[in-house]
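Chemist: after the sequence you'll find the predicted model.
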Amino acid sequence: MNTVRSVIKGVGAYLPARVITNEDIAKIVDTSDDWIAARTGIRERHIVADGELTSTMGTHAAKAALADAGLEADDIDLIVLATSTPDQTFPATAVTIQAELGINHGAAFDVQAVCSGFIFALATADNYLKGGQFKRALVIGSEAFSRILDWEDRSTCVLFGDGAAAVVVEAQKLNGAMSDRGILATCLRSDGRYRDKLYVDGGPSSTGTVGYVRMDGPEVFRHAVTKISEVIGDTLDIAGYQVSDIDWFVPHQANKRILDGAARKLGLDPSRVVITVDKHANTSAASIPLALNTACVDGRIKEGDLVLLEAMGGGFTWGALLIRW
């Protein structure tokens, strides 16, 4: 019996050229490299240049993913972009990327689940592909968070960076041993009771302004490890796997203390955790695909590996996704 699975065909990434170190931020607000690194694990982050947009970065990442997959833009019939920093209120930034790639068929739209956005976007594309509505998708995470930061608020401005990454996903009919390939299970959650713990204090219908990121750090941290661990357990149960089966854990790169705490709670070998937060900071919906790209380029993730993704973001939203590479 054939099983339709969404298989990852290629990955690609883009980071802005400008790098801001912790020492650079210490010249702006009252902080230090030691203070930031000890509490977050972050050493530096990339920041968009003037005129560089979420769509600009997303297009670069999409082209890199297509090249890695050995495909042309016309081979894609679905684009799902995860972002909280769209170019405009509307239209969706995904359609700008679609046009930049020269695609005029299929569908393109944005998904907004903040730092969980890439998990939600990939799960969305997976369902469309398995349902037979589309054949190949570009799933992109692209964020220009530096544009919504209050650079006088040291509790948030030290945490975030900009960047984009993408994956090409293809619907394939698999059978026998090969049916255990591609996206095996997804689990998505949200709870709006916590929306005031991590949010932006602006919006078209509330203030008519863009606003800035505001966060209750201790509360976010308190909920993160528990919610992440629970959704990972649910995802593994759906697919019939255990933590010991995981080859690589690619979490949202928010804070190294959260990553370490989740790994300990799950009993995961720290050497199996892909960490890029030191170089990228928190790039929201772009963080997981950026980490995926890093681990693929350096040879850690190989065909046949069991890869677990997870994230938690404002809302709260959280989720996990299991892939046989």
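Modeler: Nice, I can see it.
Chemist: from here on, contacts and neighbour counts on C-alpha atoms
Modeler: Fine.
Chemist: so how many other residues sit close to L308?
Modeler: 24 (other Cα atoms under 10 Å).
Chemist: residue contacts, K135?
Modeler: 76-78, 129, 170-171 (Cα atoms under 8 Å, 6 or more residues apart in numbering).
Chemist: chain neighbours aside, what residue packs nearest to M312?
Modeler: Nearest residue to M312 in three dimensions, chain neighbours excluded: W318, at 4.0 Å (Cα to Cα, 6 or more residues apart in numbering).
Chemist: surely that neighbour meets S229?
Modeler: No - assessed by Cα atoms under 8 Å, W318 is found out of contact with S229, at 10.5 Å.
Chemist: please say which of the two ends up with more neighbours.
Modeler: A count of neighbours by other Cα under 10 Å puts W318 above the other of W318 and S229, at 26 against 19.
Chemist: for the more buried one, what is the enclosing helix or strand?
Modeler: strand 317-324 (DSSP states H and E).
Chemist: and Q133, by the same measure?
Modeler: Per DSSP H and E, there is no helix or strand for Q133.
Chemist: tally of neighbours for it?
Modeler: Q133: 14 neighbours (other Cα under 10 Å).
Chemist: which ones are touching it?
Modeler: Q133 touches nothing, counting by Cα under 8 Å, 6+ apart.
Chemist: then this one, side by side with the first:
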Amino acid sequence: MPAHAKITAIGSYTPERKLTNADLEQMIDTTDEWIVQRTGIRERRIAAADQYTSDLCTSAVERLIETSGKSVDDVDMIIVATHTPDFPFPGVSALLQAKFGIRSTGAVDLNATCAGFSYGVHMAGGLIASGLHSKILVVGADTMSKITDYTDRTTCILFGDGAGAVLVERDEEQPSFLAAHMGTDGKGGIHVYRTGLSNTMNGVPLVDTKCFIQNGREVYKWAVGTVTEGIRTITAKAGISTDDIDWLVPHSANMRIIESICEKTGIPVEKTLHSLVTCGNTSAASIPLALDFGVQEGKVKKGDLVLLYGFGGGLVHAGLLLRWGIDKPRMNPA
């Protein structure tokens, strides 16, 4: 049975500064052609030195309010998906509560890396369907530039910063949460990580740089196989075929991963939404950014079947099938 919840508003934000492939050519041994061929990325947005994840979240929520006309004063839970919080604690969710002066709300940060937004929306839908909450603010955001080693040409070409926010509310008449699937391969965590208090994992020493470390080849193989199978599982649960999906919104990690997933599932690349060309890989922000861009451009329409699929460090993945319930926003943010 569908959960009696739906997304009722969306907004996003990216910093002003652009880091283009031409800029990277001046920093490391790479070329625009090499980057585009392997990733599809042409530029990224980079947070200012004094701009942090909570700042990006705040701007995304402000855009949500501006474009939807909705209030967040009565939100009764805030979920922020991020692995680059301003502080170990207090959480970004608590900082948002203070920023918007929300009087009575729970606040929790969620770390499922690049799958974080999908996890957050899934959890919000469950909390509302249970009757425990009625209006939840979910934000996916990361400032990847602050944990990226810009001497490592295999990773620094990928990442950018951004935030995207949605409201999830109870709706008895037109529930939009149709099916979900998620999973974990903790043994694969060695392939994409950032060290913290410990610098070993499962007895294996890690590269202790405090920056993002990734084995791209292994992550690629895992992502393509896992997401392909996950999409098949979700469509089977919902009793639909991949032909019925109007928009696939995968984590914008790499265009080659997206193309491979499309090839294996039969979903045309033209039916995918991604944010990587102009924003790079923004981790937990990549899906809401792509979704908001699609809404603003008039691609995603009320009634469309939209499949979100996040995947990343953990290794974790989460897919969510939604019946889109929002008309085009009343205005385009500047």
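Modeler: Nice, I can see it. Source: prediction; values computed, not measured.
Chemist: can you pull the TM-score for these?
Modeler: After superposition, the two chains reach a TM-score (TM-score structural alignment, normalised by the length of structure 1) of 0.94; 317 aligned residues with a Cα RMSD of 1.5 Å.
Chemist: rewinding a little: can you redo the contacts of K135 of structure 1 as TSV with distance to T294 of structure 1 and secondary structure?
Modeler: Shown next, in TSV, are these (distance: Cα to Cα, whole Å; DSSP: H, G, I helix; E, B strand; the rest coil):
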residue	distance to T294 of structure 1	secondary structure
I76	23	coil
D77	26	coil
L78	24	strand
L129	26	helix
E170	21	strand
A171	24	strand
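Chemist: among the residues you listed, find me the one that's closest to V274 of structure 1.
Modeler: Taking Cα to Cα as the measure, V274 of structure 1 lies nearest E170 of the contacts of K135 of structure 1, at 24.2 Å.
Chemist: any idea how far P289 of structure 1 is from that closest one?
Modeler: 16 Å (Cα to Cα, to the nearest Å).
Chemist: what does R147 of structure 1 give?
Modeler: 21 Å.
Chemist: more neighbours: which of the two?
Modeler: Taking other Cα under 10 Å, R147 of structure 1 and P289 do not tie; P289 has more neighbours (28 against 18).
Chemist: how close does that one get to D234 of structure 1?
Modeler: For P289 of structure 1, the distance to D234 of structure 1 - Cα to Cα - is 22 Å.
Chemist: packing partners for the strand holding W318 of structure 1?
Modeler: helix 117-130, strand 182-190, helix 217-239, strand 306-313 (3 or more Cα pairs under 8 Å, 6 or more residues apart in numbering; DSSP states H and E).
Chemist: hang on, K265 of structure 1 in a helix?
Modeler: Yes - according to DSSP: H, G, I helix; E, B strand; the rest coil, K265 of structure 1 belongs to a helix.
Chemist: now for it: what does it line up with in structure 2?
Modeler: In structure 2, the residue paired with K265 of structure 1 is K264, using TM-score structural alignment.
Chemist: can I assume that match is in contact with T228?
Modeler: Yes - here K264 of structure 2 reaches T228: they are 6.6 Å apart, a contact under Cα under 8 Å.
Chemist: name the SS class of L66 of structure 1, please.
Modeler: Relying on three-state DSSP, one would call L66 of structure 1 helix.
Chemist: with respect to C296 of structure 1, which of the contacts of K135 of structure 1 is nearest?
Modeler: Nearest to C296 of structure 1 among the contacts of K135 of structure 1, with distances taken as Cα to Cα, is E170, at 17.8 Å.
Chemist: my guess is that closest one contacts V139, does it?
Modeler: No - here E170 of structure 1 does not reach V139: they are 10.8 Å apart, not a contact under Cα under 8 Å.
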